[in-house]
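In: one predicted model, sequence on top.
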Amino acid sequence: MTYACTAIDSDGFILESHYNTIPSLFPSALRSEVFALLHELDSLPQNAKITVTTDCALLLSLWSLYVEAPFIPRMLNESNHLLWSSLRYLVSQKNLDVTLIKVPAHADDALNNHVDALAKAAHTDSSLSFQLLSEPIAPCILQFNSLSVDMNIRKFIRDIFDAKSLLTLVILPRFNSNSSIFDIDWACTKFCLSNNKQIFSHRNGRSAFCAFRIKLLLDMLPTLTTLQRRRPHLYDPSWLCPQCNSFPETLDHLWTCPYILPDFSLFNTFKTLLLDLRSKYLDNLLSATPLISLPDSFVDEFTAIDCWKCDPPSISCLRLARELIPMSLTGFLRTYFSPSTIWSILDTPLYNFHFDLYVQIWLCRSIFFHHWELAQGITNKVKSSAFGPSPISHPSSINSPDSSAPSLATVSLDSWVSWVYSYIIRGGSWISHLDFWRRLTVQPLLRISFE
């Protein structure tokens, strides 16, 4: 980022112009404006009087709120609160008389255009070397890996724990038993999982569906193979799928079971729901505003993505059924749409898809499975009274030496530090800086200093 400012006398003659680069921490246009103002005030003598013109209306409103008015704790919730604290300190210590005036932006104001040109020139001036005016003046300064955290501190702490929690989730063996975790778009997956909190909350009568989604994601649905692993004294490990009696009833088998009733087939129902999801996505994509014009081949290329291959289902298809968004899907769409557009388009239809899986497949299977249990003499009374070994480890957490599961050696356990570090430097959200391959050489450090 850069900033620029020009000093003029009372007759309108330019006395001095200055531009420089500033650290790209939490980048924003407002931050550049505040830095320019901080530079000007820092160069003034005691008891000086100055009139500052700017085209940033937000700078004027925040100046009156955080500098001219008495201190309010709300300022600590704002981005750039360290800069605002420094401005308050300079104005108070130097007894400055500062007046801010708004000039129209893009109104062909000569001086405003001059300053804009200086700021642009700073981007190409390789001789610039930023020197911090002074240490930020604030009652409390939070640092992350030696970088001052100049944003809402509570939100920043929450982001750290969110990033660590996501990393803990994605490195679970259950997510890489068949393919690499790098094939999953975790940012989009997290958005879809967290964006419907009210829709499937416990308060609206859908607590069972809420539990279904969580167990589906974590591969913890009580399929026969799961029950055989947890309670082998009740469920014979040699039993196969109660419906087709041909394959073990795993999570993936739920959607591919070949058992067919006269008017119902699990596999055909799954294919119908998946292709319906693809059609809804296509309709929404074709009606959305793309970054570039969609080619004539867009529909054919979209329908050819491997996550739509359901006969037999591809790994990406089975992961989509678990609400794990394949990277192949979002990677293709990023060529034509912004991430926010992609996420908003994928979200609601995917939620409805899983609700249909729950109603049309899982509930029907559960009714059949209940009657099958009764036929085997496994009643609720037997379940509650039978105590035996109950291992709860996930099957994919125990890998044989010749297992083809990808190694997690390439996934750094401190990757979350990289995400947060990039988020500080480059802005945006930490979720947009996921990088499982990068390992920082610095140690994660959260430091608080008090003045």
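Out: Okay, I see it.

In: C-alpha only now, for contacts and for neighbours.
Out: OK.

In: tell me how many other residues crowd A304.
Out: 11 (other CA atoms under 10 Å).

In: contacting residues for R322?
Out: R322 sits next to R213, L216, L217 when contact means CA atoms under 8 Å, 6 or more residues apart in numbering.

In: and if we set it to 7 Å?
Out: L216, L217 (CA atoms under 7 Å, 6 or more residues apart in numbering).

In: what distance do you get for it to I184?
Out: 11 Å (CA to CA, to the nearest Å).

In: burial measure for I424, as a count.
Out: Count around I424 with other CA under 10 Å applied: 23.

In: in what helix or strand does it lie?
Out: helix 415-426 (DSSP states H and E).

In: before we move on, what about W84?
Out: helix 81-94.

In: quick one: distance of whichever helix or strand comes after that helix to the chain centre.
Out: The element immediately downstream of helix 81-94 (helix or strand, assigned by DSSP H and E) is strand 97-102. Between the centre of strand 97-102 and the centre of its chain there are 39 Å (CA atoms, centre = their mean, to the nearest Å).

In: strand 97-102 vs helix 81-94, what angle?
Out: 140 degrees (axes from the mean of the first three to the mean of the last three CA atoms, to 10 degrees).

In: list of residues touching strand 97-102?
Out: A48, K49, I50, T51, V52, T53, T54, D55, A57, L60.

In: this is the other structure I want to compare:
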Amino acid sequence: MTDSRPKSPQKIDNTTTVDTSMEEVANTSSTHDLSHSEIDVTSRDSQEKDPLKSSTPCSSDVSNISVPHLPLNNVTDYIDTALICHPSIKIELKNCANLLCSEEILTFYTDGSVQNIGTTHSLSGYGWIQTQPLTPRISFKGSTVFFPSSSKSESMGILTALLVAPFNCRINIYTDSANCITTFNTRMHLGIVSPHQKLKQSNFLLWDLIFLLINQKNLLVTLHKVPGHSNNLYNDEADTLAKAGAHIREPIIINHKFFAHQSLGFASWNRLHVIDRNVRKWADNVIQPLIFNSMINNKALTPIKKQILDGEIDWTFTKEWLNHNNSDALCSINLSKQQGNKIKKCNFIYPTIDIQQRNYPHLYPLGSIPCIQCSDAHDVNAHVGLCNDHSNDVVTILMEAAYDLYDIIIDNYSGTPFALRETIESSPLFNITFSGALSQTHPGYLLIHHLVPSDLTTIFYNYIKDKKLRFSIFIKFFKTLMRKVDSYIWVKRYSLIKSWERILSITKNKK
């Protein structure tokens, strides 16, 4: 680990200073690499430029605290006005600030903890310990609510540490959160953040306050990356504090009215809290459960209801595939047909003989019409892929897909992926040991109907960490795979049905 003391900063755009070592790391390392190296980010904003010039007020009403005239002249004033929490918590923070009021250099180890995330019983906590030699050894822990995430918990630890720091102080913060360091570095490079950029950032209200404190208290802040769970005594103590803090019943919330002197409006949820993140993505998460409920109650999707309930379908990747445009044209007849066919297949409403019989009762024979290929079952959407005549084709498709998947990950993975071949071979998706027809519970059944199995995307998540690259190579792989599925199964089947219809003198003109 390198020297924790701040190095000579380089000035950037007259507003920020960034430690040289961090700039080099940020330009050459991926996010994955950040978790294995120490990163220093140093900032001291000039008094002339406030990084929160474009910060915004909120329309919600969660506090009656009056808004002060900024900047403030007392550390405790920030604690009083910037936070919404129980008075006893403010007293505790003020006591910490008073103990540190004469210090010029401080060192904090911070950590965050999120428990039961994704449930209604989620807990979010944070904690820090001040370890600078010959200074008061103090610690703090707390909890927060709304939009829990590990990044938010880690950021709250950093924020509360800066709140108790005195003016004109040099601060070293050790954290195991590469995300916080990246966010800090990004904001430093951006200088004044536009409203558009800010409103897309998660926890932007929290980060606004962090940079306001740095600016108005004239702090020199250096963030150091410390490996998590590395038996670092101070980091382990911060981790213990964070886990304990998650169970504190009285949370700390950022008072959005603290920024009321700014000009842009926030969105709020139920007048309880500012939605300090990308509102479009947040709203999408709220809507998804409604869509999910409508899907499991859709009679057409009865054949895959169990897979839906068991989470065997990756809807994010399925959406990417359904929205994929295979041509350069933004809209065209061919594009409409392609996307229409995909949507019909995954919704089990593709015009199989039973649907044609329903739509054109005078053209098709009455009664149940068996599968054109095997004659063992009714010709319905659910039978496509389960037909005995499809078995050999399904095996061929899955075998070729396994080889293609291996090759495409090897080509896009830096280094040698650990146990990739074994991972693919052991995946339920590529299990071709079944005898006879494909089972309806086999993930390959979802593939045939243009749905993306979670067994497939798990491999992409494990080996391709970059989100943009992951979607890119997935589309490349899946496009080839679906071309084979359509050719071996759907097109072959369509050709046989057309021949059968011609025997019955059923033509397109008669429909």
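Out: Perfect, thanks for sending it. Note that the coordinates shown come from a computational prediction; the quantities given were computed from them, not determined experimentally.

In: just to revisit the earlier point, residues in structure 2 aligned with the helix holding I424 of structure 1?
Out: Alignment of helix 415-426 of structure 1 against structure 2: no match, by TM-score structural alignment.

In: now stretch 486-503 of structure 2: buried residues?
Out: Going by neighbour count (16 or more other CA atoms under 10 Å), the buried part of stretch 486-503 of structure 2 is D486, Y488, I489, W490, R493, Y494, I497, E501.

In: OK, contacts around the second one?
Out: If a contact means CA under 7 Å, 6+ apart, then Y488 of structure 2 has D393 as its contacts.

In: measure it to L481 of structure 2 for me?
Out: For Y488 of structure 2, the distance to L481 of structure 2 - CA to CA - is 11 Å.

In: also the fourth one?
Out: For W490 of structure 2, the distance to L481 of structure 2 under the criterion CA to CA works out to 13 Å.

In: ok, the third one next?
Out: Separation of I489 of structure 2 from L481 of structure 2 (CA to CA) stands at 12 Å.

In: let me see the ranges of the strands in the stretch 1-150 of structure 2.
Out: 10-12, 16-18, 41-43, 83-84, 105-115, 123-130, 139-144 (DSSP state E, counting those that start in this stretch).

In: can you list the ones you listed in JSON lines and add mean neighbour count and distance to E154 of structure 2?
Out: Formatted as JSON lines, the strands of the stretch 1-150 of structure 2 follow (neighbours: other CA atoms under 10 Å; distance: least, CA to CA, whole Å):
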{"stretch": "strand 10-12", "mean neighbour count": "14", "distance to E154 of structure 2": "27"}
{"stretch": "strand 16-18", "mean neighbour count": "22", "distance to E154 of structure 2": "21"}
{"stretch": "strand 41-43", "mean neighbour count": "28", "distance to E154 of structure 2": "16"}
{"stretch": "strand 83-84", "mean neighbour count": "20", "distance to E154 of structure 2": "17"}
{"stretch": "strand 105-115", "mean neighbour count": "25", "distance to E154 of structure 2": "4"}
{"stretch": "strand 123-130", "mean neighbour count": "29", "distance to E154 of structure 2": "6"}
{"stretch": "strand 139-144", "mean neighbour count": "24", "distance to E154 of structure 2": "11"}
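
In: now for these, which one comes closest to D208 of structure 2?
Out: Among the strands of the stretch 1-150 of structure 2, the nearest to D208 of structure 2 by CA to CA is strand 83-84 (13.1 Å).

In: now for N80 of structure 1: which residues touch it?
Out: N80 of structure 1 neighbours (CA under 7 Å, 6+ apart): R31, D150, M151.

In: list the members of those residues that persist in structure 2.
Out: Using both residues aligned by TM-score structural alignment, their matches' CA atoms under 7 Å, structure 2 keeps these contacts from the contacts of N80 of structure 1: D150, M151.

In: which one of the contacts of N80 of structure 1 is nearest to L96 of structure 1?
Out: When these are compared for distance to L96 of structure 1 (CA to CA), R31 wins out at 21.3 Å.

In: ok, that closest one - contacts?
Out: So R31 of structure 1 contacts N80 (CA under 7 Å, 6+ apart).

In: hang on, the earlier thing: export the strands of the stretch 1-150 of structure 2 as JSON lines, with columns for distance to T31 of structure 2.
Out: JSON lines is the format used below for these (distance: least, CA to CA, whole Å):
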{"stretch": "strand 10-12", "distance to T31 of structure 2": "23"}
{"stretch": "strand 16-18", "distance to T31 of structure 2": "18"}
{"stretch": "strand 41-43", "distance to T31 of structure 2": "15"}
{"stretch": "strand 83-84", "distance to T31 of structure 2": "31"}
{"stretch": "strand 105-115", "distance to T31 of structure 2": "19"}
{"stretch": "strand 123-130", "distance to T31 of structure 2": "23"}
{"stretch": "strand 139-144", "distance to T31 of structure 2": "26"}
